[in-house]
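Asker: my questions are about this predicted structure, shown below with the sequence.
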Amino acid sequence: MLNSLDLPGRPEDTRIVVAMSGGVDSSVVAGLLKREGYDVVGVTLQLYDHGEAVHRKGACCAGQDIHDARDVAASLGIPHYVLDYEERFRSAVIDRFAESYIHGETPIPCVSCNQTVKFSDLLETARKLGAQALATGHYVRSALVGGRRQLRRPVDLDRDQSYFLFATTPEQLDYLRFPLGGLTKAEVREIARSLGLVVADKHDSQDICFVPTGKYADVIERLKPGAAEAGDIVHVDGRVLGRHDGIIHYTVGQRRGLGVSLGEPLFVVRLESGSRRVVVGPREALMTGRLHLRDVNWIGDGVLADLPPGGLEIMAKVRSTRPPQPALLGRDETGVHVDLLDGEQGVSPGQACVFYDEAGEGARVLGGGFIAATTSRFDIGANAAPATERLSAGLG
């Protein structure tokens, strides 16, 4: 007989490690599982030097958050451990973020953190502690189907975090549990109050925890001195419009602060790290049709190599804040690609494209990959060949 976490045995005989960030979500997970009678162990990761973030509203995984996680664990009467993962976090997440940014990409460090520190290193720690599962406060659901777990979108789509978990492997999914997938944020806060948790009304943490000011370029310059090299600002038609102080100060889709004027709105269309060029153009030049992917993770049925000749109809999500849209998933001699049927503006290499079987609540995550390069929707099909220059530029 399975318990409420789809694990054999009684809750009191089942040890669960809860990844406690110090926020309300993971605290409620610990509280709910403790209330159900599970043998709960709380683990908090110290991920970076928290001196500058200790008093910053919205800081995560450092300073005040560690203190809050300790307080919650004490109030629940569960053991709690703080693990120093600073060195691992720097090498696996922060350094990769900096390198990606230097190459003109828009990286997503939360995905890297889940891939390495949380769902690899922490997961192994949970096993060593004798836990039958690792539970987190992510707003996603997993369902046991045919002996394997499927990753699905949560009830509260406004809090959906499945976009950041596309790289989770089937083996990791079998060990992970997400108790909040069937709850709304409002319900979670109400549970926190009923449990008497001090974090019940605590503000949500920011996505990128190691950027204290929100200014990415400042962080890159500190981590990689000399990374900001000057170059040309070039129109898509080839005209040189001006100079810039480094592509790290620009992102695809940016309009303000370009430092050039042409009498019409201009947007950053792409960043070419090799030539240090910032390419700008009109809004219509931002419309992307095809995404060329790297590091693709497939957690759907079968294998990715068995895609139908005409491509697989999916719903694709290219930003965490945007709903999935109709797309075709295909592959050719260059690799895996996704054709966005309605197009998308301002897509940048380094972002993720996540695959779903449908759009709404409970939709299954089929996998995803990182965007290596993009092709304008107007270049797809007969005119796709000239996109080679853009492909090279996107790869950095």
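Answerer: It's in.

Asker: hey, let's count contacts and neighbours off CA atoms from now on
Answerer: OK.

Asker: the residue nearest the centre of the chain: what secondary structure?
Answerer: The residue lying closest to the centre of the chain (CA atoms, centre = their mean) is residue 164, at 3.0 Å. Reduced to three states with DSSP: H, G, I helix; E, B strand; the rest coil, the structure at residue 164 is helix.

Asker: okay, it and residue 321: tell me how far apart.
Answerer: Distance, residue 164 to residue 321, by CA to CA, to the nearest Å: 11 Å.

Asker: repeat for residue 168
Answerer: The gap separating residue 168 from residue 321 is 20 Å, by CA to CA.

Asker: pick out whichever of those two has more residues nearby.
Answerer: In this view residue 168 and residue 321 are compared by other CA atoms under 10 Å, and residue 168 has more residues nearby, 22 against 12.

Asker: hmm, the more buried one is touching residue 112, no?
Answerer: No. Counting by CA atoms under 8 Å, residue 168 does not reach residue 112; the two are 10.5 Å apart.

Asker: tell me what the host helix or strand of residue 315 is packed against?
Answerer: Residue 315 belongs to strand 312-317 when assigned by DSSP states H and E. Counting contacts by 3 or more CA pairs under 8 Å, 6 or more residues apart in numbering; DSSP states H and E, strand 312-317 is packed against strand 325-332, strand 352-356.

Asker: now the longest one against strand 312-317, angle please.
Answerer: Between the axes of strand 325-332 and strand 312-317, defined by axes from the mean of the first three to the mean of the last three CA atoms, to 10 degrees, the angle is 120 degrees.

Asker: and here is the other one:
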Amino acid sequence: MRVLAAMSGGVDSAVAAARAVDAGHDVVGVHMALNRAPGTLRTGSRGCCTIEDALDARRAADLLGIPFYVWDLSESFLEEVVEDFVAEYAAGRTPNPCVRCNERIKFAALLDKGIALGFDAVCTGHYARVLPGPHGAELHRAADAAKDQSYVLAVLDADQVAHAMFPLGDAPTKERVRAEAERRGLPVARKPDSHDICFIPDGDTRGFLAEKLGEEPGEVVDEDGAVLGTHTGTYGFTVGQRKGLGLTRPAADGRPRYVLSIEPVRRTVTVGPAERLAVGELRAVEAVWSAPEPVGPVEVHVQVRAHGEAVPAVAEVAGEEVLVALRAPLTGVAPGQTVAFYAGSRVLGSATISATTPA
């Protein structure tokens, strides 16, 4: 097969490309330039898309003996990921930019361009597996549960899964991948992993949003509407947050308070006790299915965070929505988050949470 290997400049994508070469595929490496003004160096283990990363990807491709290109996808990334991230927070929701990037850049813009150029598949360093099933390719969790990234890939549809290749899906541990990189002589073998949000390399999400949205002062209130403090923008909060609430007086019982809800129109942030975070039902929209769309109520497991616990639930498609009744409550679930649906290790699909109901 002709394979387009997405090479970020990290160890995972380099080893994935190497394994695709070993498998006998005709591999071409491509580095996605996602930042209009990339920094020269990474900040510790934060961020990506720097000039250093592009050079590391080129060195790995040269060592593997494969052609290498840099594709400028910065305009698409700005519109589809960064601007979406800002708009979602402005609306009081909590997005996952890695999910958006996989959905709209790596497996939409990149795959579409690759298919148009005659490639058969896109290869990445994600920890997930594509396995044959009775009705075609299936997306499954990785062998290493600690590194499993199937959640951020749950936005892929069936056609995208069929054109995806994840050579690290069967890797037992990340350390084994690093050891393999060392054996291959790849210079990125001990390069630190990137963390947090790649376009906010200093990790200051609140500061980034404040720069984009400006100050929008409002009140922090309890469930009875009593004012407990003030804030400079609802975008600085997420459901389940405990620290940085700016409260002027403690709870009567002395227990910590958490963000329960966010109202960007009224500019209020409501806080309360931890037990009020428990959620028993979800409503979700914009569903994407890599498996056949469920008909009627079906037993599934759902996951609402990249490394969160998967809990049993009953999901049912109702028009444009997916209704989810949780068998066990989840805490700190926010509108805007992605809910991924699983049957065993298989990813069935995903949707965007639009509303929650307390347990």
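Answerer: Structure's in. What do you need? Bear in mind that the values here come from a model prediction, so they are computed numbers and not experimental data.

Asker: how near is the residue nearest to the centre of structure 1 to residue 351 of structure 1?
Answerer: Residue 164 of structure 1 is 11 Å from residue 351 of structure 1, by CA to CA.

Asker: count the neighbours of the alignment partner in structure 1 of residue 2 of structure 2 for me.
Answerer: Correspondence of residue 2 of structure 2 to structure 1, assessed by TM-score structural alignment: residue 15. Counted with other CA under 10 Å, residues neighbouring residue 15 of structure 1 total 20.

Asker: Serialize the helices and strands packed on strand 312-317 of structure 1 to a markdown table and add fields for distance to residue 343 of structure 1 and mean neighbour count.
Answerer: Below are these laid out as a markdown table (distance: least, CA to CA, whole Å; neighbours: other CA atoms under 10 Å):
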| stretch | distance to residue 343 of structure 1 | mean neighbour count |
| --- | --- | --- |
| strand 325-332 | 9 | 19 |
| strand 352-356 | 13 | 29 |
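
Asker: which one of those strands lies nearest to residue 35 of structure 1?
Answerer: Closest approach to residue 35 of structure 1 among those is made by strand 352-356 (33.7 Å; CA to CA).

Asker: please name every helix or strand in contact with that closest one.
Answerer: So strand 352-356 of structure 1, by 3+ CA pairs under 8 Å, 6+ apart, packs with strand 312-317, strand 365-376.

Asker: output those as a markdown table; include the columns distance to residue 256 of structure 1 and mean neighbour count.
Answerer: Shown next, in a markdown table, are these (distance: least, CA to CA, whole Å; neighbours: other CA under 10 Å):
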| stretch | distance to residue 256 of structure 1 | mean neighbour count |
| --- | --- | --- |
| strand 312-317 | 26 | 22 |
| strand 365-376 | 22 | 25 |
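
Asker: turn those strands into JSON lines, columns for distance to residue 31 of structure 1.
Answerer: Listed next are those as JSON lines, based on distance: least, CA to CA, whole Å:
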{"stretch": "strand 312-317", "distance to residue 31 of structure 1": "32"}
{"stretch": "strand 365-376", "distance to residue 31 of structure 1": "28"}
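
Asker: of these, which is nearest residue 342 of structure 1?
Answerer: Judged by CA to CA, the one of those that comes nearest to residue 342 of structure 1 is strand 312-317, at 10.8 Å.

Asker: give me the residues contacting that closest one.
Answerer: With contact meaning CA atoms under 8 Å, 6 or more residues apart in numbering, strand 312-317 of structure 1 is reached by 163, 323-330, 340, 353-359.

Asker: please pull up the equivalent of residue 138 of structure 2 in structure 1.
Answerer: Counting by TM-score structural alignment, residue 138 of structure 2 lines up with residue 150 in structure 1.

Asker: pull the number of nearby residues for that match.
Answerer: Residue 150 of structure 1 has 20 nearby residues by other CA under 10 Å.

Asker: just checking, it touches residue 365?
Answerer: Yes. Using CA under 8 Å, residue 150 of structure 1 makes contact with residue 365 at a distance of 7.5 Å.

Asker: quickly list what's touching both of these two.
Answerer: If you check residue 150 of structure 1 and residue 365 against CA under 8 Å, 6+ apart, the residues they both contact are 299, 300.

Asker: the strands in the stretch 151-300 of structure 1, which residues?
Answerer: Applying DSSP state E, counting those that start in this stretch to the stretch 151-300 of structure 1 gives strands spanning 176-177, 231-235, 240-244, 267-272, 277-281, 287-298.

Asker: what span of structure 2 lines up against the fifth one?
Answerer: If I follow you right, that is strand 277-281 of structure 1. Counting by TM-score structural alignment, strand 277-281 of structure 1 corresponds to residues 268-272.

Asker: quick check: which element contains residue 14 of structure 2?
Answerer: Taking DSSP H and E as the criterion, residue 14 of structure 2 maps to helix 11-22.

Asker: spit out the contact partners of residue 207 of structure 2.
Answerer: Residue 207 of structure 2 touches nothing, counting by CA under 8 Å, 6+ apart.

Asker: what distance do you get for the aligned partner of it in structure 1 to residue 101 of structure 1?
Answerer: Under the alignment (TM-score structural alignment), residue 207 of structure 2 pairs with residue 218 in structure 1. Distance from residue 218 of structure 1 to residue 101 of structure 1, counting by CA to CA: 12 Å.

Asker: surely residue 107 of structure 2 and residue 157 touch.
Answerer: No. Taking contacts as CA under 8 Å, residue 107 of structure 2 lies outside contact range of residue 157: 9.5 Å.
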